[in-house]
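Student: Just a sequence and a predicted model for now, questions to come.
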Amino acid sequence: MKIVIVENYEEMSKRAAVIFASQIVLKPDSVLGLATGSTTIGMYKELINIYGRDALDFSKVSTFNLDEYYKLDEDNEQSYNYFMNENFFNHVNIKRDNINMPNGKSEDTVRDCARYDKKIVDLGGIDLQVLGIGANGHIGFNEPNTNFEAETRLVELEKQTIKANSRFFNSIGEVPTKAVSMGIKTIMQSKKIILLASGIEKADAIEKAVNGKITPELPASILNLHKDVIIIVDRDAASLLNK
């Protein structure tokens, strides 16, 4: 595990974008695992800027997103499908057929989640997976005490996660209580992982993920067992690492 501490959110976003861009340059048909949320917006903006300078080609790239809210319409402004289109997909030359999102509207989540994981395997696995981290240490929507052997599946969201995400909705009552998420096993099968964290509210989770024991109570701690992980954090998120 490599820890990269940068000054601020902007530098974190640029560092992450350079890693992603390099992956695509080295392997134009890369399979990329993508995340949503405010942490990743800056990275996507940087990638769009690089693309705008004719320095990056997404035409052969395939993508798989970490998660999607359960039973939220794709055109809902809070769906992750909508987020990805608005913040990334609509601004680069990725082919729509190469975009893969968990099916939050599925009537048979077990079947569709199995198909999702199978498609990842069929394409050779995820070359580079980006992750954020929740204040409770979740990655994707793998909440504390998750099964490390879990693959993509329907999950229940913790009250802390629902409260944290309520800032994007009109009220906490509108926040979905379930989501379809890649499991820890699916994430850990990625060839390379970068985890991004910004802000003082992520400091405790980062410190425990890096220095604490590997435990399902802190899902991100499992990343210590992956052979190629880069954690990029700003000064605030890294503030407890050396204490």
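Tutor: Nice, I can see it. Numbering: from 1, shown residues only.

Student: all contacts plus neighbour counts: C-alpha atoms, from now on.
Tutor: Noted.

Student: Spell out the residue ranges of the strands in this protein.
Tutor: Here the chain has its strands, by DSSP state E, at 2-6, 31-34, 62-65, 67-69, 99-100, 128-131, 153-156, 178-181, 193-197, 229-234.

Student: Which strands and helices lie in contact with the third one?
Tutor: In terms of contact count using 3 or more C-alpha pairs under 8 Å, 6 or more residues apart in numbering; DSSP states H and E, strand 62-65 is assigned the packing partners strand 31-34, strand 99-100.

Student: structure B:
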Amino acid sequence: MQLIVAADYAELSRWGAQFIARKLLQRPTLVLALPTGGTPLGLYQELARFYQERLLDFSQAITFNLDEFLGITPDHPASFRYYMEQNFWCRVNLRPEARHIPQSLPRNPEEECRRYEELLRDAGGLDLALLGLGENGHIAFNEPGTPFESRTHVAELTDRTRWNEALRFRGLEHVPKYAITMGIRTLMNAREILLLVAGAKKAQVLAQALEGPVTPAVPASVLQLHPNLTVLADCAAASLFRT
């Protein structure tokens, strides 16, 4: 594991974007797993700037989003598809057919999970998975207790996760109870992982995930076992590391 501590969120976003840019320049056909949420927003802005300044070309890249809520329309303002359209896809030259995200209204959710895994296999697997970290230790929507051998699956969201989404959905009662997510084995099969963590509220769970025991009770702890993991945290998030 390589730990990089950034001075602040702006530096974290720049460093993360430069990390991905180097990978894309080395491998134009890069297959990426992408997160949503507040933490990667600055990184997406930096990547879009690189493209606008003609420093990067996304035309051969392929992306797979980590997850999507079930039971809402794709154009719902709180859907992850909408987030990606607004914050990244519309700003770079990533081909529409190369932008993958689970369907939010599939006829058969289990079949959609199988289809997504097949798409990943057909793309040759993930070269790089960009991950965030939930306050309860989840990665993607793999909540505490998720088996480490899980593949893409329907996840039941915890109350804590749903509370964290309540503002975007304008009330807890509107937050879906289920989502489709890449499984832990799916993520661990990525050839490289970049974990992006910002803010003091993530400090305790980050230290627990990377310095505590490897256990399904803290899903992110499995990342300790990955052979090519880079952790990029700001000073606040890294403040409780013992070393």
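Tutor: Everything's here; your move. Owing to the predicted nature of the structure, the values given are computational and were not obtained by experimental measurement.

Student: Please work out the TM-score for the two chains.
Tutor: TM-score of the superposed chains, computed with TM-score structural alignment, normalised by the length of the first structure, equals 0.98; 243 aligned residues with a C-alpha RMSD of 0.9 Å.

Student: re earlier: now the strands of the first structure in TSV, please, with extra columns for mean neighbour count and distance to residue 44 of the first structure.
Tutor: Output for those, formatted as TSV (neighbours: other C-alpha atoms under 10 Å; distance: least, C-alpha to C-alpha, whole Å):
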stretch	mean neighbour count	distance to residue 44 of the first structure
strand 2-6	15	18
strand 31-34	23	10
strand 62-65	22	13
strand 67-69	27	17
strand 99-100	16	15
strand 128-131	24	11
strand 153-156	19	26
strand 178-181	24	21
strand 193-197	25	13
strand 229-234	22	15
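
Student: so which of those gets nearest residue 121 of the first structure?
Tutor: Closest of those to residue 121 of the first structure is strand 31-34, at 10.3 Å (criterion: C-alpha to C-alpha).

Student: ok, longest helix in the second structure?
Tutor: In the second structure, taking DSSP state H as the definition, the longest helix is helix 9-26.

Student: ok, the residue positioned nearest the centre of the second structure to residue 108 of the second structure distance?
Tutor: Among the residues of the second structure, the one closest to the centroid is residue 35, at 2.7 Å (C-alpha atoms, centre = their mean). As defined by C-alpha to C-alpha, to the nearest Å, residue 35 of the second structure lies at a distance of 24 Å from residue 108 of the second structure.

Student: Using TSV, lay out the helices and strands packed on strand 62-65 of the first structure together with distance to residue 75 of the first structure.
Tutor: Converted to TSV, those look like this (distance: least, C-alpha to C-alpha, whole Å):
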stretch	distance to residue 75 of the first structure
strand 31-34	19
strand 99-100	16
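
Student: Those: which one's closest to residue 73 of the first structure?
Tutor: strand 99-100 (15.7 Å).

Student: Can you give the contact residues for that closest one?
Tutor: By C-alpha atoms under 8 Å, 6 or more residues apart in numbering, the residues outside strand 99-100 of the first structure that reach it are 62-65.

Student: hmm, which two among those are most spread apart?
Tutor: 62 and 65 (10.3 Å).

Student: related to what we said a few turns ago, OK, contacts around the residue nearest to the centre of the second structure?
Tutor: 65-67, 130-132, 140.

Student: of those, which stay in contact in the first structure?
Tutor: By both residues aligned by TM-score structural alignment, their matches' C-alpha atoms under 8 Å, these still in contact after alignment to the first structure are 65-67, 130-132, 140.

Student: chain center to stretch 97-116 of the first structure, what's the gap?
Tutor: In terms of C-alpha atoms, centre = their mean, to the nearest Å, the centre of stretch 97-116 of the first structure is set 17 Å apart from its chain centre.

Student: Stretch 47-64 of the second structure now?
Tutor: Distance, centroid of stretch 47-64 of the second structure to centroid of chain: 18 Å (C-alpha atoms, centre = their mean).

Student: got the buried residues for that stretch?
Tutor: By 16 or more other C-alpha atoms under 10 Å, the buried positions in stretch 47-64 of the second structure come out as 47-51, 56-58, 61-64.

Student: Who are the contact partners of residue 203 of the second structure?
Tutor: Residue 203 of the second structure neighbours (C-alpha under 8 Å, 6+ apart): 236-240.

Student: how about the residues you listed in TSV, adding distance to residue 30 of the second structure?
Tutor: As requested, those are exported to TSV (distance: C-alpha to C-alpha, whole Å):
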residue	distance to residue 30 of the second structure
236	31
237	28
238	29
239	33
240	34
